[in-house]
Every structure is written in structure tokens, then in C-alpha cells.
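J.: Have a look at this fold, sequence not included:
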């Protein structure tokens, strides 16, 4: 049997032009009890992005805290849904509709058990990997064609459940390393918006020096 010509590989979307809007949504649980927990790594990254640009969050429709920044002429809407993490999809989808932003210009930031603490992965598409927040977003959008930044938190020690582990605060050693890691993730998000996914992946996945 002979095969036809090989179809060309799908092109990576071009970096967004000045004036283009992105949404960066961190996933987490609302309230002070969860603020520094592993499950709120997405909130922490988005908080760091806001801090870098002097932006403040305000409560908007569908119970979402929103701040807006500009990165080299690109408008970026930062979001922290104030629903519990496994219900994140509806407020994220509503925010995209409100601002007229397609799913391909959405970055979702989440914690991830499959990577050790300090490791980050940036990818478009793919399955939720057991993360209920990512599953909720994909279901609400009806597509996987958005970018996810997965912030590694590692696996729970033997004898501890996943639920207890992710709802605990980072250890003292981990908290000492958080500022550098959060900055690195924030920089990757900024690079994604301005220079595209490939450049952002290079920046995030490069070995630490």
C-alpha cells in the first residue's frame, strides 16, 4: 500500500501583536486558609505577575478577582476565580467571553503532582492529568486548545493522602525557594504573551544556573 504525501506539521501560532488581549488564570481555592497551600500555586504565580506590574485585584463578575497589566503593548487580564478549584471552568469561560478572548490566548496556571517541587512545564493542549481544576476548565471551554503552566509540587510522602498534601502550606525549605520560582513562571508568562510558546518554553525549561 502506498501512502500519500505527508501533511505539513501544524505551525506554532505566531506571537501576539501589540494590542492583543490574553487571559492568565491561576487556579486555587479562595480564602485566607488556602493562601499559601500547594494547591494555590496558580494563584501565587498570578499574584507575582500583578506585583511585577503594580496591579491590584478587584472582584468582578462570576466571583473572579481580576487585575489588568500591559506587557510590551499586549493587554493581559489576570484572574483568580473565587470558586473552589474543581469549579474553575465556569468563571474562566465567562471571563473569556466577556473580553472576547479565544481559548488559544488563555494561559491556565496550576499546581501539579507529577513534577517535583521547582519544576515547571508549559504546554498547549493535553489532558488534565488528574487535576480537577484543569478538567473543569476544559469542560467549560469545550476545547483543550489553551496553554497550561504546570507548577510542580511533588508527591506526598508515604502515608499521606494527596488531598491533605496539596491543602498544606509549602514546607519552610520550599517557601524559601518560592520567590525565585514564582518570578521564573511570571517571566515565562510574559514571554508567552510577547514572543510565543516556543520561546516561553525555552525560558521556563532551561536548567537553573
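T.: Looks like it came in fine. None of the values given here were measured: they were computed from a predicted structure.
J.: use CA for all of it now, contacts and neighbours both
T.: Fine.
J.: The residue nearest the centre of the chain: what's it in contact with?
T.: Nearest to the geometric centre of the chain sits residue 109, at 1.4 Å (CA atoms, centre = their mean). Residues in contact with residue 109, defined by CA atoms under 8 Å, 6 or more residues apart in numbering, are 24-27, 41-43, 45-46, 148-151.
J.: Tell me the helix or strand right after the helix or strand where residue 179 lies.
T.: Assigned by DSSP states H and E, residue 179 falls within helix 172-195. Scanning forward in sequence from helix 172-195 by DSSP H and E, the next helix or strand is helix 197-205.
J.: Contact partners for the closest residue to residue 153 other than its chain neighbours?
T.: In space, and not counting its chain neighbours, residue 153 is closest to residue 117: 4.3 Å by CA to CA, 6 or more residues apart in numbering. Applying CA under 8 Å, 6+ apart, one finds that residue 117 lies in contact with 151-154, 174.
J.: ok, and here's another one to check against it:
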């Protein structure tokens, strides 16, 4: 089984914020595949989808961003999902708004959700899809920025990034992640 994990924060107050771009990709896939996240276990919502390429789990940790590993680690153990069969989707301040960057490993880069995953998974070697949200304007604190909604001029870029990310996830179901990186990076 493959597992696609979108990071974000639960609740109405966070729905449209920059930090929730991973949730948006999961919502897009769930809608495209007619697979609403109706199951709950280990502090997360998920669905298991039977695709022609095999079983796929869509996951939204409900632990709040900084504790995402508390959901993902136990779910992977329970369903016996291999490290190479996951991809984690999240926001990245160091990329221009809407740009995708796929990697097979790396540090947390200051992202607390990824720090939690590394801590609970015991490795930095897992597939990840970062979606650029750009840096905050001068004088704005990072927490305020990532928990703010997208500006009107950013919304089309982010919508396009969600579609492209969902496409990359679909591509990954039948291709090695390295091929997905070659196809979608940049």
C-alpha cells in the first residue's frame, strides 16, 4: 500500500491558510477519486482507495502541524507501510509561491511538521513534496504568515500547485519516485 500524507492544521480557522496546502492536495485527490476521508485512527483522518495501481491511503494528521509524526508513525506501523511507499506534502517558505520541489530525503529545514515526522519515523529518508508559499513580507513573523490566508493574487498560483501536486501523486502510483522528481521538479 502507498500512503499520501498532507500536512496541515485541523479546524475551520486554519482551512485556507498557507500551512494547510498539504491538506488541500489530499482534498483534491479525495475528490478526484471519490474517496472521502471517513476513517479515523491514531489522531488522523484517512481513506483507503483501491486504484488500478494498488491500494492507496490518503491521510490528514489531526494532531496540528507540529505533532504530525504522532499520527503518521503509528498508521505506518499498523498498516505495515514501507518508508519508500509514503510521500509527505507540505508548505515551504524557501520556494516561490506555487513552485514544487520533490525530494527523497533531507532535513526538516525548520519545518516543525517535518521535525515531528523525522522524530517519529526515525529517519530523514522519506519522499516529500514541498509546495512553495514564499517568505513573509518584511516585518511579518513567520507563524503569523503561515497561519494567514493566501492573498487574492496568490490564489490562482496555489490552485495550480494543488492540481500539479495531485497529478504528481497520480504519476507516482505507477512510477518510481525518482521519475516523478524528474518530471515535476521546478
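T.: Yep, it's here. If you're wondering where the values come from, they're calculated on a predicted model, not measured in any experiment.
J.: so what number do they get for TM-score?
T.: Overlay of the two chains. TM-score (TM-score structural alignment, normalised by the length of the second structure): 0.95; 186 aligned residues with a CA RMSD of 1.2 Å.
J.: before we move on, the earlier item: just put the contacts of residue 109 of the first structure in a markdown table and tack on distance to residue 163 of the first structure.
T.: Compiled in a markdown table, those are given as follows (distance: CA to CA, whole Å):
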| residue | distance to residue 163 of the first structure |
| --- | --- |
| 24 | 25 |
| 25 | 22 |
| 26 | 19 |
| 27 | 16 |
| 41 | 15 |
| 42 | 17 |
| 43 | 18 |
| 45 | 21 |
| 46 | 23 |
| 148 | 22 |
| 149 | 21 |
| 150 | 18 |
| 151 | 17 |
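J.: ranking those residues by neighbours, who comes first?
T.: Using other CA atoms under 10 Å as the neighbour criterion, residue 27 leads these with 33 neighbours.
J.: Show me what that residue lines up with in the second structure.
T.: With TM-score structural alignment as the criterion, the equivalent of residue 27 of the first structure in the second structure is residue 7.
J.: Could I get the contacting residues of the nearest residue to that match once chain neighbours are set aside?
T.: Excluding the flanking residues, the one nearest residue 7 of the second structure by CA to CA, 6+ apart is residue 22, at 4.7 Å. By CA under 8 Å, 6+ apart, the contact set of residue 22 of the second structure is 5-8, 89-91.
J.: Map residue 108 of the first structure onto the second structure.
T.: Aligned partner of residue 108 of the first structure by TM-score structural alignment: residue 88.
J.: can you count the residues close to that match?
T.: 20.
J.: pretty sure it belongs to a strand, no?
T.: Yes - Residue 88 of the second structure: assigned to a strand according to DSSP: H, G, I helix; E, B strand; the rest coil.
J.: matching residues in the second structure for stretch 177-187 of the first structure?
T.: Against the second structure, stretch 177-187 of the first structure falls on residues 157-167 (TM-score structural alignment).
J.: Next, count neighbours for residue 11 of the second structure.
T.: Residues near residue 11 of the second structure, counting by other CA under 10 Å: 9.
J.: Equivalent analysis for residue 38 of the second structure, please.
T.: 9.
J.: List the contacts of the counterpart of residue 198 of the first structure in the second structure.
T.: Under the alignment defined by TM-score structural alignment, residue 198 of the first structure is paired with residue 178 of the second structure. Shown in contact with residue 178 of the second structure (CA under 8 Å, 6+ apart): residue 104.
J.: quick one: residue 178 of the second structure from residue 185 of the second structure, how far?
T.: 10 Å (CA to CA, to the nearest Å).
J.: which secondary structure element contains the residue of the second structure positioned farthest from its centre?
T.: Taking CA atoms, centre = their mean, the residue of the second structure most remote from its mean C-alpha position is residue 139, at 27.7 Å. In the assignment (DSSP H and E), residue 139 of the second structure maps to no helix and no strand.
J.: any idea what it aligns with in the first structure?
T.: In the first structure, residue 139 of the second structure lands on residue 159 (TM-score structural alignment).
J.: any idea how far residue 120 of the first structure is from its match?
T.: Counting by CA to CA - residue 159 of the first structure and residue 120 of the first structure are separated by 26 Å.
J.: just residue 64 of the first structure next, same as before
T.: Applying CA to CA to residue 64 of the first structure and residue 120 of the first structure gives a distance of 25 Å.
J.: With residue 30 of the first structure instead?
T.: 23 Å.
J.: Please say which of the two ends up with more neighbours.
T.: Comparing residue 30 of the first structure with residue 120 by other CA under 10 Å, the one with more neighbours is residue 120, at 21 against 18.
J.: Tell me who's in contact with the more buried one.
T.: 149-152, 185, 204-205.
J.: Serialize those residues to a markdown table and add fields for distance to residue 71 of the first structure.
T.: Output for the contacts of residue 120 of the first structure, formatted as a markdown table (distance: CA to CA, whole Å):
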| residue | distance to residue 71 of the first structure |
| --- | --- |
| 149 | 18 |
| 150 | 21 |
| 151 | 22 |
| 152 | 25 |
| 185 | 15 |
| 204 | 18 |
| 205 | 21 |
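J.: Tell me which of those persist in the second structure.
T.: Mapping the contacts of residue 120 of the first structure onto the second structure (both residues aligned by TM-score structural alignment, their matches' CA atoms under 8 Å) leaves 149-152, 185, 204-205 still in contact.
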